[in-house]
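Q: A predicted structure for the sequence below; I have some questions about it.
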Amino acid sequence: MADPSSYRPRPGEIPDSPGVYKFRDEHGRVIYVGKAKSLRQRLANYFQDLTGLHPRTRTMVTTAASVEWTVVSTEVEALQLEYSWIKEFDPRFNVKYRDDKSYPSLAVTMNEEFPRVQVMRGPKKKGVRYFGPYAHAWAIRETVDLMLRVFPVRTCSAGVFKRSAQIGRPCLLGYIGKCSAPCVGRVDAEEHRRLAEEFCDFMAGRTGAHLRRLEREMQRAAEEMEYERAARLRDDIEALKRAMEKNAVVLTDATDADLVAVAEDELEAAVQIFHVRGGRVRGQRGWVTDKVEEVTTAGLVEHALQQLYGEESGDAVPREVLVPALPDPVEPLTAWLAGRRGAAVDLRVPRRGDKRALMETVRRNAQQALALHKTRRASDLTTRSRALEEIAEALGLDSAPLRIECFDISHLQGEDVVASMVVFEDGLARKSEYRRFQIKGFAGQDDVRSMHEVVSRRFRRYLQERQRTGEWATGEDGENGESHGSGGPGAAPGGAVGASAADAADGPDGPAPAEEGGRSRAPKFAYPPQLVVVDGGQPQVAAARRALDELGIDDVAVCGLAKRLEEVWLPGEDDPVVLPRTSEGLYMLQRVRDEAHRFAIRYQRGKRSRALKASPLDAVHGLGESRKQALVKHFGSVRRLRAATVEQICEVPGVGRKTAEAVAAALAQAAPAAPAVNTATGEILEDREDQ
């Protein structure tokens, strides 16, 4: 436990201006990000007597080892920079909302040549219009089915679309009039995009114009005695009205607003959001969070709005945002929302009338969501804490292992040897920090040697990154790591450049992430675990311990879990530690071990399946992957390459005549794959080699 006075800035160093500050732990990991109207006054609150601090704040400042800040011009810039840093560093002591369940949305892929309407879950993608989220996927499909009569936008997958284009026949929806069939050229790309835009306008709440247009066309068709067309338009109008009726009218003045309500206790909070467009509830979603920092209701609202609108812009931000409490001051948040929308936003607390009544409904939903969440999670929180305590007691650790890393080796009869590393923090999997390794030094069924190599590579990277990022602890601009000067939200935080997971994911000792400005963001390998678990018994544990000793690392505990009897082995011990079968600690170790095994098996099978995809070009001696790809790309397929002459093959860059002759000979000897044939007509349905 660190003493905050050891890294407290000297008097007068902290500027009395708006800014954003970061607390880092001893390994340089950002554990908390905050903003302040006055950095001097805000940071002074953290360095008072520990007994006067909130328990969570006290835990944060004693976990931290340094503090730094960036000065900005306005509070709006501070709000923007705080959001970007929280998103980038994922600090453990900041409020982080997570969906209380998986909410589907209606998505229109406007980033494609022929936009597609579909149900989507998960993170939002650039260039895709989203509507919702909805409580149930079937509700989206019912609405879409009604609207396709009027807006026959494509709903098929890329494979079905490509297949229909190849055979020149649309799918069933194209035949029954619920798709404009752009795959076969019934409409061009421009006309299909216009249909998609009209579909989006209707879903966004601009329904009146479309209904009035259809009614005028129906009346005109009736006057011209085109009664069949008038009947079809009448049915289209009824379909749109039924689609509208699925969303109840909650505000009579056709308001566009988002309503945010919060239910909280001392430990957790639940947020519910209702999206109202055109006076109707068009979507609903909910979040829950652990209150790992001291935060008020207004603070929870501010964090929720940052997460809700941080990735959005334009009409995704409504004209009104109704909340249960306003941050103080409210002007920076209102200005930030207006910047996201491109127009003024009315952020307020409803006091009376229909909006107040609807806010009560949203609040009741939040209370129910929190109660349901606590029912589901209360036992899990208690169980995880008890499991970590049991592990610490059984292994003789000073404290509970909050970060556990587990390693497993996988191979197929000594070939394609790979390894996995999975990470559990606070008893939960951190999949973004999983890593995969190829064992390239040797082949064979020597799991002990493989384990030694993998642990050595992982912790060698840790030592390299700790050395590279050592300036976080001492700082470059001052003794305590303060970052002086001003910087707006558009600037890189502290000049740092983040390393993606791919920088260290697949390999073993690849190049370290690039640096700019002399500093880099601490990569994931820079954070050591408190406990290393290996899949195996005494030999594997000894190999892992030896790897750590060779690197001079003595503050990381090691244990192994043997599959046969689920015994826990410790380094240098002749007898295993036997945990009771009902032990929560043993169950957690089993989960960690099984996850590492699953991740390793998946990687090994993927490598094996890729190796089994043989090509006739593999028989050509000296022809590498680059030239194989160049040949197939130049001719479009192996079938066309087989039909090419030696002279034509020589036209491919990097292919000489001798190689071209060898390619032609190898393809001539290889039997072509049999095409699929329609047994009734004899028509060739597809060329297997072209797929």
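A: That came through fine. Numbers count the residues shown, from 1 in each chain.

Q: okay, CA-based contacts and neighbour counts for the rest of this
A: Will do.

Q: in a helix, residue 276, correct?
A: No. Read with DSSP: H, G, I helix; E, B strand; the rest coil, residue 276 is strand and lies in no helix.

Q: surely it meets residue 258?
A: Yes. Assessed by CA atoms under 8 Å, residue 276 is found in contact with residue 258 at 5.9 Å.

Q: the two: which is more packed in?
A: Neighbours were counted for residue 276 and for residue 258 using other CA atoms under 10 Å; residue 276 has more, 26 against 23.

Q: give the contact list for the more buried one.
A: Going by CA atoms under 8 Å, 6 or more residues apart in numbering, residue 276 touches 255-259, 282-283.

Q: residue 378 belongs to a helix, doesn't it?
A: Yes. Per three-state DSSP, residue 378 lies within a helix segment.

Q: what about it, neighbour count?
A: 11.

Q: A further structure is provided below for comparison with the first:
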Amino acid sequence: MMEPYSAQFSIDQEGISRLIPEEPGVYLFSDEKGRVLYVGKAKSLKKRLLSYLRPHGSPSPKTTLMLSRAKGLDTIITSSEKEAFLLESNLIKKHLPRYNVVLRDDKRYPCLVLDIKNPFPRLRVTRKMKKDGRIYFGPFSSAMAVRETLRAVDRIFLLRKCKGDAVKRRLRPCINYQIGRCLGPCSHEIGSEIYKEVVEKVRLFLEGKNNELLKRLQSEMAGASEDLDFEKAARLRDQINAVRKTAEKQNVTSPRMLDLDIVGLASEGALFQLVILFVRKGALTGSRNYRWRSQGGSEEEVMESFLKQYYEGSPFIPPEILVSIKLEEAGSIASWFSDLAEKRINIRQPKRGEGKRLVSIAVANARSLLRSVPEETEQDIISDLQELLRLSARPGIIEAVDISSLSGREAVGAIVAFSEGKPLVSRYRSYKIRETEGPDDYGMMAEVIRRRIKEGDLPDLIIVDGGRGHLETVSRVVKDLIQESPPALAAIAKPDPSRGEEIEKIYVPGRRNPITPGRDSTALKLLIRIRDEVHRRAISFHRQVRGKKFKGSELDLIEGLGPKRRNILLSAFRDASSVLEAGEEELASIAGIGIETARRICLYRRAKSDASPE
């Protein structure tokens, strides 16, 4: 593949005609400060860029406004249009240009995975689909949907539930075996062929092939009855009833048992609402919705931008995508998706029949959500925040920083990011404090800011969770490290009830007294939301760090129990608590432990019990 290269040009018709080739690639318009305003893709860079300067008809208000602010132009030539699609998507995610429609959704949707190469696989949830020989089911529209499916499989089929890819031998089976929900390969000799039959039934169930599964179960039930194995027949009867009951809940949308996505779009003025419906094996499995404000944008632009950004990094692209808007580049985008998915992908706007009905449902949902839009949008709130803090530039990207520690120990820092008032998870960061010792909040805050600045790609505004002292600390670091165009700074402090304060105080550099907005200020509510989110992340990361440090420490407290014997015990039992609950004879029977070590463990348990309060 040819390496893409970039060049910089002035925005004039003569220069573009003379210097820019008729090759596929990506172009970037930037303002006087070098900030990227718009990223676009073209089959022919020359033709596309000249169309901005020699438009057929009147250009859109959005294009006119963007060109009035654009002072620089960069182009990157690629070896193919498909490579240009990918580069465009990556540059939009990197720069978040103001005049692009940016999909701010960094979630990896959950899937279920079965490792059929494992003789005793378990069904588990994952958010990463890989080409590794495992079988993936999904993605599901929400964590709740995947948990409900997993619970149904656990209830109906006898797959093992214990963690880990390898089956660890146990002296006694777990509770799932005792209540008849697991074959117990950890404590019983189960043939891999018997277990494989269960895996195949789970696969049929998750692929929606319920009729085939029911025929197989009914055949097995009849065979068990003929063999007078009535206990097995009753168990199979219960499985059949459970599968039928689950199948009845599924909302069959397509009788052809297809996998497809249906994308419907509605708009009102500058506001666009999009709904995507997921159909898997003919059943509607869930939906998601997205909303944008794009002044002067078109429905075709929004739909095209959504498809390219949503599916570019998606682990699963269905064979067919139905859209409510006719797209000029549908064929080119489908060809790119086909390469990504390594199968044929079709994008179309259906004109009749079942496809048109499904798209109408998606559009109706989008229109309903559009009518429920609150009067004040995120765009208005950001403007309110700019006015409240008296900022010279609009704070489109905001980051917040907070510290968490236990009297200075296991100290951590966290940063969260918001774009246009919404969380931008891809820019979230967590830091372990390395340089600052002891309970020094100011020093820790300075360390986190220094490390964040070194990473580059800074936000428009940094919010500090703290008071005037925290803000002054951060201001000094920013002044020392950034000479040109530093981010704006502000701090938010909780009210002090002892002073009769009821509303959060906002500190900004160069102002002695804090800003005290009204209780109903939407800008204040946004700041509180951002402050609470960074506080939550800092505390969660601190608990995670503490948990890792102290994990397994109770067995370390037992005199004479070294790492080797501790690992033997943890292999035989589920965890340290199970080890301490076991009897002396059971512990002594484990190879490598012996009666003396077993007595030490039991003595520790008794001593711990005697020391505990009633």
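A: Sure thing, it's come through. Just so you know, these numbers come straight off a predicted model, no measurement behind them.

Q: re earlier: buried subset of the contacts of residue 276 of the first structure, written for PyMOL?
A: Selection of buried members from the contacts of residue 276 of the first structure for PyMOL, criterion 16 or more other CA atoms under 10 Å:
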select buried, resi 255+256+257+258+259+282+283
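
Q: in helices, which of the contacts of residue 276 of the first structure appear?
A: Nothing among the contacts of residue 276 of the first structure maps onto helices, per DSSP state H.

Q: using CSV, lay out the contacts of residue 276 of the first structure together with distance to residue 505 of the first structure.
A: Compiled in CSV, the contacts of residue 276 of the first structure are given as follows (distance: CA to CA, whole Å):
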residue, distance to residue 505 of the first structure
255, 48
256, 45
257, 43
258, 40
259, 41
282, 40
283, 37
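
Q: now for the contacts of residue 276 of the first structure, which pair is the farthest apart?
A: Within the contacts of residue 276 of the first structure, 255 and 283 form the most distant pair, 14.1 Å apart (CA to CA).

Q: A helix includes residue 388 of the second structure, no?
A: Yes. The assignment for residue 388 of the second structure is a helix, going by three-state DSSP.

Q: what do we get in the first structure for it?
A: Aligned by TM-score structural alignment, residue 388 of the second structure pairs with residue 391 of the first structure.

Q: map residue 250 of the second structure across to the first structure for me.
A: Aligning on TM-score structural alignment places residue 250 of the second structure opposite residue 247 in the first structure.

Q: let me know the secondary structure of that match.
A: Classification of residue 247 of the first structure by three-state DSSP places it in coil.

Q: quick one: residues contacting it.
A: 280-282.

Q: ok, and those residues in the second structure?
A: Counting by both residues aligned by TM-score structural alignment, their matches' CA atoms under 8 Å, the members of the contacts of residue 247 of the first structure that carry over to the second structure are 281-282.

Q: I'd assumed residue 585 was in contact with the match of residue 388 of the second structure.
A: Yes. At 5.1 Å, residue 391 of the first structure and residue 585 qualify as touching, with contact defined as CA under 8 Å.

Q: can you list contacts of stretch 539-555 of the second structure?
A: Counting by CA under 8 Å, 6+ apart, 404-405, 410-412, 414, 430, 561, 566, 576 sit against stretch 539-555 of the second structure.

Q: in it, what counts as buried?
A: Quick answer for stretch 539-555 of the second structure (16+ other CA under 10 Å): 539, 541-543, 546, 555.

Q: next one: stretch 183-193 of the first structure
A: Buried residues in stretch 183-193 of the first structure (16+ other CA under 10 Å): 183-184, 189, 192-193.

Q: nearest to residue 383 of the first structure, of those residues?
A: Using CA to CA, these come closest to residue 383 of the first structure at residue 193, 52.8 Å.

Q: quick one, what contacts the closest one?
A: Residue 193 of the first structure sits next to 110, 113-115 when contact means CA under 8 Å, 6+ apart.

Q: out of the residues you listed, who's the most crowded?
A: When neighbours are counted by other CA under 10 Å, residue 115 leads the contacts of residue 193 of the first structure with 22 neighbours.

Q: what residues are up against that one?
A: So residue 115 of the first structure contacts 108-109, 153-154, 192-193, 196 (CA under 8 Å, 6+ apart).

Q: translate it into the numbering of the second structure.
A: Counting by TM-score structural alignment, residue 115 of the first structure corresponds to residue 121 in the second structure.

Q: from residue 202 of the second structure, how far out is its match?
A: Between residue 121 of the second structure and residue 202 of the second structure the computed distance is 11 Å (CA to CA, to the nearest Å).

Q: for the residue positioned nearest the centre of the first structure, which three-state class applies?
A: Nearest to the geometric centre of the first structure sits residue 123, at 6.1 Å (CA atoms, centre = their mean). Secondary structure, three-state DSSP: residue 123 of the first structure is coil.

Q: and the closest residue to residue 515 of the second structure other than its chain neighbours, how many residues sit next to it?
A: Ranked by CA to CA, 6 or more residues apart in numbering and with sequence neighbours excluded, the top spatial neighbour of residue 515 of the second structure is residue 506, at 4.9 Å. Residue 506 of the second structure has 24 neighbours, counted by other CA under 10 Å.

Q: the helix or strand hosting residue 506 of the second structure: how far from the chain's middle?
A: When elements are assigned from DSSP states H and E, residue 506 of the second structure belongs to strand 505-507. Relative to the centre of its chain, strand 505-507 of the second structure is centred 32 Å away, using CA atoms, centre = their mean, to the nearest Å.

Q: with the first structure overlaid, how far apart is that strand on average?
A: Following superposition, strand 505-507 of the second structure is found to deviate from the first structure by 4.1 Å on average (mean CA distance after the TM-score superposition for the first structure).
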